[in-house]
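> Give the three-dimensional model of this entry:
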Amino acid sequence: YDLNKYLYEQKAIGLQEFKQAENNYNYQLERMKLTDKILKQDETSNTQQVSQAAQSYQGSQNALGVMRKKVGDLVVRAPVDGQLTSLDAEIGQSKNKGERLGQIDIISGYKVRVDVDEHYISRVFIGLMGEASIANKNYKLKITKVYTQVNNGRFQVDMQFVDEAPEGIRRGQTLQIRLALSDETQALLLNKGGFFQQTGGSWVYKLSNDGEKAYKVDVQLGRQNPDYYEVISGLQPGDKVVTSSYENYTNMSELVIKK
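All right, here's what the predicted structure looks like:
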């Protein structure tokens, strides 16, 4: 356009040719303005699309996070580390919240569940010590939890070994444990036996000095452990007593002992 304008001013080209160049120039200017406008509109549209895509992506991530949480809620997680030794569940089975699924054994240690006579419930507490004899060796245990509910005249406590657990001990094994309910004292002891079922511990048959007869004498028994009753009165050290069942002769005041 500038060249044609100079040539026209110098009378080198005619008016028609100059007008044609001028019209083409103006057309290209408008075309450029229109192109710039379209590009700006496209840029704005692209910016909006990018923003919408980012929002859509964030929404998808949030939905994915919710789905992952729901899937995670379906995974059963144990409260402690250990070895799964039993599983009470089948494929397709429905379980309610809090329902027992199985059992996990803590392989780092052992817990001992102990049945205790309800007579001692007021004297048993967390931290109380006990002793068990395993393979001719004594092991110390300590009460860690007390279950105060009484069933069939007994309540339960949980105990743990104070030091290392005995080697070779197995889950479900039965132990005899002696609880230290009081300080050690000197006491007269009487072996446990079937006599208690008939007398309730109120009397026993005591042998005479020559061992040929046994007489009914009143006694008072106190504390007890798995093997012995404490004798409060009625017997002296060295007395011999019939501890077997009295079922067949509860009404007899004297027994004749025959070998």
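
> C-alpha only now, for contacts and for neighbours.
Noted.

> Run through the helices of the stretch 1-150 of the chain in chain order.
2-9, 15-73 (DSSP state H, counting those that start in this stretch).

> Give me the buried stretch members for the shortest one, please.
It stands for helix 2-9. Buried residues in helix 2-9, counted by 16 or more other C-alpha atoms under 10 Å: 4, 5, 8.

> quick revisit: deepest in the core, which of the helices of the stretch 1-150 of the chain is it.
helix 2-9 (a mean of 14; mean count of other C-alpha atoms under 10 Å).

> relative orientation of that one and helix 15-73 in degrees?
160 degrees (axes from the mean of the first three to the mean of the last three C-alpha atoms, to 10 degrees).

> Show me what helix 2-9 is packed up against.
helix 15-73 (3 or more C-alpha pairs under 8 Å, 6 or more residues apart in numbering; DSSP states H and E).

> Another for comparison:
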Amino acid sequence: MDIPVVKTKKRIVTPSLKKGLLIGGLLIAVLFSTRFLDVAVPTVNQTDVWISQVKQGEFVREVRGVGVLVPSEIRWIAAASAGRVERILVKPGAYVTNDTVIAELSNPELVSQLQQAIWELDAAEANLLALEAQLQEQTLEQELYVTQAKMALESAKLKEKAERPLAEKNIVSAIDFANTQLSTQQKQTELAIRLKSQKRRADVVEAKLIAERANVRKFKNMVNLFQTQIRALTITADIEGVLQQISVDVGQRINVGGNIARVARPDSLMAELQIQENMVQDLQLDFPVTIDTRNGLVDGLVKRIDPRVQNGNVLIDVELIGKLPKGARPDLSVTGTIIVENIPNTLYIDRPAGTAALSETRLFTLSANQDFAELRKIQLGKASVSSIQVIAGLQDGDAVIVSDMSEFDQHSSIKITQ
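Predicted coordinates:
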């Protein structure tokens, strides 16, 4: 018996069909993996994150910067006389008073100039004494001439008085009496000239004395100047404080006005803070500041805001108004916190890592029993040093994770374990 053979038609798989099957398999795999990842919620230990609770109340905006204490009263001791440094008697860090000798200079030329000025002063004083004696003699001669003229005039007047009645009786001739009267007028004129000459001579004497005395004063001033310059070769502090710096070495030549040392008052300090430029726009003068010296706190006020920006920072001068803690000294590193603003009745949290003021962020917000956290969009407001204002997205009492959670950015929720 013949059995019929049934021929099966072979199915042919085309390349386009293979490509479609491959793409479909990949889509199924992606959908499966995504669903699997959603189910696999990551777990975080509560001790490994920083949890902050939303608070409502007064929000204090603060700006913080680092800096140093500097003297508010500094004096540079400059050389009043040129000279060579012979000795340095005090080292930086020593406490000095007004009369503490810091260094000694020498200048042989000044000593020589002083000696020359002393000799010239002695000569001028001697010339003054000689001139005074000479002028005094001339004055006495003038007084003698005036006296003689007065006596001659009196004699002529007496003679005229005696001859007048005789001339009236023709006992004395008219010519002789006229000569007597003429002699009286002559003596009177001579006396007037002598008096004018005496006054003129007195003016000349006074002028000569003034000139010679001025010459004496000139040499006295020169002597005093050189003596002052020689005394200035001994450099004193002229202020009570701490010697901070010596700017010269032994043997060095110093010109007039050259800085030799710097002295600061240790009881008169201020703080210089470096504040980031993006935090300075709200600062104003007289804002309260708290300075931390690592050994205590002291209050202060903002007194100057430098208009320049250097290396991304702005220099702020702070006047210290409180009692300085022990150990406070110039160049001591400090931290300053400036109170910028007090915002009443607002929500705020500890400042999350990497957040900026007036921005939007996403934070994991914990559930009521704090075993689960869900990613939530948060609107932030003004920022402070360690806290930031919350505008929207949170309520009073909510707990959020403020530590760095960037590794969980792909997850909308995480599980919290104790």
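
> that older thread, would you reformat the buried residues of helix 2-9 of structure 1 as TSV and include distance to residue 248 of structure 1?
Shown next, in TSV, are the buried residues of helix 2-9 of structure 1 (distance: C-alpha to C-alpha, whole Å):
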residue	distance to residue 248 of structure 1
4	147
5	147
8	152
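
> if we can go back for a sec, reformat the helices of the stretch 1-150 of structure 1 as a markdown table; add distance to residue 98 of structure 1.
Output for the helices of the stretch 1-150 of structure 1, formatted as a markdown table (distance: least, C-alpha to C-alpha, whole Å):
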| stretch | distance to residue 98 of structure 1 |
| --- | --- |
| helix 2-9 | 91 |
| helix 15-73 | 14 |
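
> Those: which one's closest to residue 225 of structure 1?
With C-alpha to C-alpha as the measure, helix 15-73 is the member of the helices of the stretch 1-150 of structure 1 nearest residue 225 of structure 1 (49.3 Å).

> and the aligned partner of residue 111 of structure 1 in structure 2, how many residues sit next to it?
When structure 2 is aligned by TM-score structural alignment, residue 111 of structure 1 is paired with residue 270. Using other C-alpha atoms under 10 Å, residue 270 of structure 2 has 21 other residues around it.

> Please tell me how far residue 270 of structure 2 sits from residue 245 of structure 2.
The spacing between residue 270 of structure 2 and residue 245 of structure 2, counted by C-alpha to C-alpha, to the nearest Å, is 19 Å.

> that older thread, hmm, the match of residue 111 of structure 1 is touching residue 322, no?
No - counting by C-alpha atoms under 8 Å, residue 270 of structure 2 does not reach residue 322; the two are 11.0 Å apart.

> Now the aligned partner of residue 243 of structure 1 in structure 2: closest residue in space that isn't a chain neighbour?
Alignment note: residue 243 of structure 1 maps to residue 402 in structure 2; criterion TM-score structural alignment. Using C-alpha to C-alpha, 6 or more residues apart in numbering and skipping the chain neighbours, the partner closest in space to residue 402 of structure 2 is residue 352 (4.2 Å).

> Assess the claim that the one you found and residue 400 are in contact.
No - with contact defined as C-alpha under 8 Å, residue 352 of structure 2 does not count as touching residue 400 (9.3 Å).

> More neighbours: these two, which one.
Counting neighbours by other C-alpha under 10 Å for residue 352 of structure 2 and for residue 400 shows that residue 400 has the greater number, 26 against 21.

> In this structure the more buried one contacts residue 53, no?
Yes - under the criterion of C-alpha under 8 Å, residue 400 of structure 2 makes contact with residue 53 at 6.4 Å.

> Distance check, the match of residue 243 of structure 1 against residue 20 of structure 2.
In terms of C-alpha to C-alpha, residue 402 of structure 2 sits 47 Å off from residue 20 of structure 2.

> Look at those two and report which has more neighbours.
Set residue 402 of structure 2 next to residue 20 and count neighbours by other C-alpha under 10 Å: residue 402 wins out with 21 against 11.

> show me the contacts for the match of residue 111 of structure 1.
69, 70, 71, 72, 317, 318, 319, 320 (C-alpha atoms under 8 Å, 6 or more residues apart in numbering).

> Show me where the stretch 151-259 of structure 1 has its helices.
Using DSSP H, counting those that start in this stretch, helices in the stretch 151-259 of structure 1 cover 195-199.

> mind listing the strands for it?
154-161, 177-179, 188-191, 203-207, 213-218, 220-224, 228-233, 241-242, 254-256 (DSSP state E, counting those that start in this stretch).
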